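S.K.: sequence plus predicted model, see below.
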Amino acid sequence: MTTATQTLDRAAGVASVSEMPAAAQRKIVFAAVIGNLLEFFDFTVYSYFALTIGRQFFPADDPITSSLLAFAVFAVGFIMRPLGGIVLGRYADRAGRKPALTLTIGLMAIGSAAIGLAPTYAQIGLAAPVLIVAARLLQGFAQGGEFGAATATLLETGGQKGRGFRASWQLASQGAAALMGSGLAASLGFLLSDETMHSWGWRIPFLLGTLIAPVGIYLRRHIQEEPPKAKAVAAKDDPKRGLYVRNWFLVIFSIMGMSVSTYVMMYYMPTYCIQYLGLPPKMSMLAGVAASTISLVMCPIYGAWSDKMGRRKPLTIIGRVLLIVLLYPAFWIMTHYPSLPAVLTALIVLMFCYTMGSAPAYALMPESFPKHLRAGYMSSAYAIAVSAFGGTAQLVAGWLIRVTGNKMAPAWYMIVCVLISLIAVSMFEETGNKTLD
């Protein structure tokens, strides 16, 4: 059976993507999110092995200083994101989603392989951290254009119904990637000795991550899409240009709270548990596993609900309000009762709220732009927001604790960011009941 919610492009001789069989649509959805999967898998393993990477490539007398340097290099990759978002996002709007998606995953794989194969500081000196920085810059450029093209593909594949469900897989894939990364890190922690892990075991996840790329390239090369159409109105003459620019800024601030929450709760939490709560490294990895599982399971559910209930409210707004209210109590419990059950319980509750406030927004934001501008606006806005707030979240969280001496500092930082994003998302027009161009 096929759906027929869009017309056949007779002139080009290509069927609309919405007329594909359901199996073909699922294949495109998987092709769209697999790049995001590789990106966040790499993020996860880098975050989980940041302490080891710090010692291998940024040796210092103080182990906290080494970890901060490792997180700083993690943040360096985000410098290239805005450039990648502008260049590759515009490329996706003009040349099509498929060539842009194929290019981004190839570049990301090269960067991941470079990190996994890089000689250490003890082997080649200063060239080692330089190589890691170069790999992160290449990944950052590719990742800057990945989000807009992939999200646009999810939104535009399959017709008007189910857009929220499809778009939510972009966020769910982050949970899947984090689950893969955290699960692999936890498994290696139990299977390998600490000495083996610090010597070469940490390289295994990065090298395995590169195996995702050939599958993604194969899938993306077989994506069928309608050819890009010429713009009906020049951008400078578009009467809605002001609205699009306004929405672009709203996307930046909406993603601000989402991004900081993601990187603190899903990626920084194992380091936080080890350094500040005194939990064993092997057990701390389970915190990331729990957060990732909730994200993977709940995002599609909330996305499907948004197709029936609406994007902006009640789900997105209520989810962010609950997250703001519960952040302080959750961190208070973790710091006053530093045990794995307390950490897991607090983190799971926070993740339920986070996914409720975030999954519907992955459809709300791109639906606020026309097709011929969607990938470009979303890529650039997402890249700027993630670069400014997501890429620095772990570094800022660690720095705030060090400066204030207060282990609750990350909670206050997250509260401020989520509050700003709540204001921004409340200013969007509801798009769940609208037909896209």
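M.R.: Here it is on my side, so go on. Residues are numbered from 1 along each chain as shown.
S.K.: can we go C-alpha only for contacts and neighbour counts from here?
M.R.: Noted.
S.K.: what helix or strand is Thr262 located in?
M.R.: In the assignment (DSSP states H and E), Thr262 maps to helix 241-262.
S.K.: so which elements touch that helix?
M.R.: helix 340-358, helix 371-385, helix 409-425 (3 or more Cα pairs under 8 Å, 6 or more residues apart in numbering; DSSP states H and E).
S.K.: how far off centre is the next helix or strand after the first one?
M.R.: Just to be clear, that refers to helix 340-358. Following helix 340-358 in sequence order, the next helix or strand is helix 361-364 (DSSP H and E). Chain-centre distance of helix 361-364: 14 Å, with Cα atoms, centre = their mean, to the nearest Å.
S.K.: before we move on, which element is Val396 in?
M.R.: Here Val396 sits within helix 393-404, counting by DSSP H and E.
S.K.: got another one to weigh against that:
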Amino acid sequence: MLARKGIIPEEYLVTRLVENDLSHPRYHAKTRKARFVTKNGGCNVAHKNIREQGRFLQDVFTTLVDLKWPYMLVIFTMSFLCSWMLFAILWWLIAFAHGDLDSRQDSVVPCITSITSFTSAFLFSIEVQVTIGFGSRMVTEECPLAITVLIIQNISGLIVNAVMLGCIFMKTAQANRRAETIIFSKHAVIAQRNGKLCFMFRVGDLRKSMIISATIQMQLVKKTTTQEGEVVPISQIDIQVENPVGVNAIFLVSPLIISHTISKKSPLYNLSAAGLQQEDLEVVVILEGVVETTGITTQARTSYLPDEIFWGHRFVPIVTEEEGRYSVDYSKFGNTVRSKTPLCSARELEAQERIQNQTNNGPNLQVSALRERKVSKTIDTPGGHTKSSVRFQSLDCLSDQESQEMIESRSLLL
């Protein structure tokens, strides 16, 4: 409005808008349709058009354990009802064939006493299988077939009890239940540690019972294209893990910050702050160990998308020493603070370090990890040659071409 009234020149406003936009860059993350691993550890993969469905029946026990609780309870109930009903029909047929249902034959010894209808046969079937034994109904020595059916029902009942109760026990004691108390930080961070860019996240265990032999694995999941043009929609690349205890193995008695140093072997080596938000990648984290109380192997998983990775942040300390013991404040578990971190990639950062090492013995030249604006001038020498003198102002990381030009300029000065 002021430009329209002639109070402020329009050229000045345009210049100020450009400067403000450059001084406060905004990175917009690409929209990702779906993530490979959800935040709570579930695998976001749908299996369709499976032709060999019979393979699931070859491992019935695992199939039953993998079912959801409503289906599991229905199968549990129906297995006993069907077993009782099947043998009730057999008992009724035996009584019918022997004439036990005819109340006029009081002088004949029945195969099963007190069986007068199908209802009484069903009750007798329940009494036999669950060994209730009320006493009014029983098998006599009159019919060997009845004794054989009694033995078969007892054995069948033991099998049904073992399978169904085993499924219920395994389902209640599943390893993923223990993983509910293993928590990961909602966001991961990238910051400098000992001069190196590091990818970090925090993990903790809420229970006092420990996870024995706990290990951490990390993978980078992204879409890649081979040199031959083949598109790999889900390419899994291993990421080396480092932590205060050692490589991979951790002692999870208190929350730990798991770190991955971004080196030449890292798949994040060429990733900068701006490039991170443009990448379609996902960092998957897997913690695996043995539950101390049950001895069952458990696994906890999570993942981080580009918009869940904070560049230039670090986690706040949450472990303090109070009254001779360590105290953990879980209210700050995922809190981060800003940290002075270059916006360039680890590759560009290492290039700056090489330049600085090569110029340590020359004239005073400050080479930072941020991009530097070049101002050149020529210096005449007694031999008639010219040398280039270069000054730098910190803005952003140098590119490879600028790094080479800087080295050549320094070599002329030396």
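M.R.: Yep, that arrived. From a predicted model like this one, the values you see are computed outputs, not experimental measurements.
S.K.: got a TM-score for the two of them?
M.R.: Once superposed, the chains reach a TM-score of 0.20 (TM-score structural alignment, normalised by the length of the second structure), with 140 aligned residues with a Cα RMSD of 7.4 Å.
S.K.: that older thread, give me the buried positions along the helix holding Thr262 of the first structure.
M.R.: For helix 241-262 of the first structure, the neighbour count (16 or more other Cα atoms under 10 Å) marks 244, 247-248, 250-262 as buried.
S.K.: then stretch 151-170 of the second structure?
M.R.: Gln153, Gly157, Asn161, Met164, Cys167, Ile168, Met170.
S.K.: which parts of the second structure are helices?
M.R.: 10-23, 60-66, 69-98, 118-129, 144-172, 175-178, 273-278, 346-358, 400-413 (DSSP state H).
S.K.: the helix or strand hosting Gly140 of the first structure: which residues count as buried?
M.R.: Using DSSP H and E, Gly140 of the first structure falls within helix 127-156. Within helix 127-156 of the first structure, the residues that count as buried by 16+ other Cα under 10 Å are 128-129, 131-156.
S.K.: how about stretch 415-424 of the first structure?
M.R.: By neighbour count on 16+ other Cα under 10 Å, the buried set for stretch 415-424 of the first structure is Ile415, Cys417, Val418, Leu419, Ser421, Leu422, Ala424.
S.K.: distance to Thr52 of the first structure for those - can I get that in CSV?
M.R.: Converted to CSV, these look like this (distance: Cα to Cα, whole Å):
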residue, distance to Thr52 of the first structure
Ile415, 30
Cys417, 29
Val418, 31
Leu419, 34
Ser421, 34
Leu422, 36
Ala424, 38
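S.K.: Ala113 of the first structure and Phe206 of the first structure, how far apart?
M.R.: Ala113 of the first structure sits at a distance of 6 Å from Phe206 of the first structure (criterion: Cα to Cα, to the nearest Å).
S.K.: have a look at the two and say which one is more surrounded.
M.R.: Between Ala113 of the first structure and Phe206, Phe206 has the larger neighbour count (other Cα atoms under 10 Å), namely 24 against 19.
S.K.: surely that one touches Gly116?
M.R.: Yes: under the criterion of Cα atoms under 8 Å, Phe206 of the first structure makes contact with Gly116 at 5.0 Å.
S.K.: how many residues are close by Ser187 of the first structure?
M.R.: Neighbour count of Ser187 of the first structure, defined by other Cα under 10 Å: 13.
S.K.: same thing with Val319 of the second structure?
M.R.: Neighbours around Val319 of the second structure, by other Cα under 10 Å: 16.
S.K.: look at Asp205 of the second structure and say how many residues are nearby.
M.R.: 20.
S.K.: kindly report the same for Gln123 of the first structure.
M.R.: Using other Cα under 10 Å, Gln123 of the first structure is surrounded by 12 other residues.
S.K.: all helices for the stretch 201-350 of the first structure, in order.
M.R.: For the stretch 201-350 of the first structure, helices defined by DSSP state H, counting those that start in this stretch occupy the ranges 203-209, 212-221, 241-262, 269-275, 281-309, 317-336, 340-358.
S.K.: tell me which of the ones you listed lies nearest to Ala167 of the first structure.
M.R.: helix 281-309 (7.3 Å; Cα to Cα).
S.K.: thanks a lot, see you next time.
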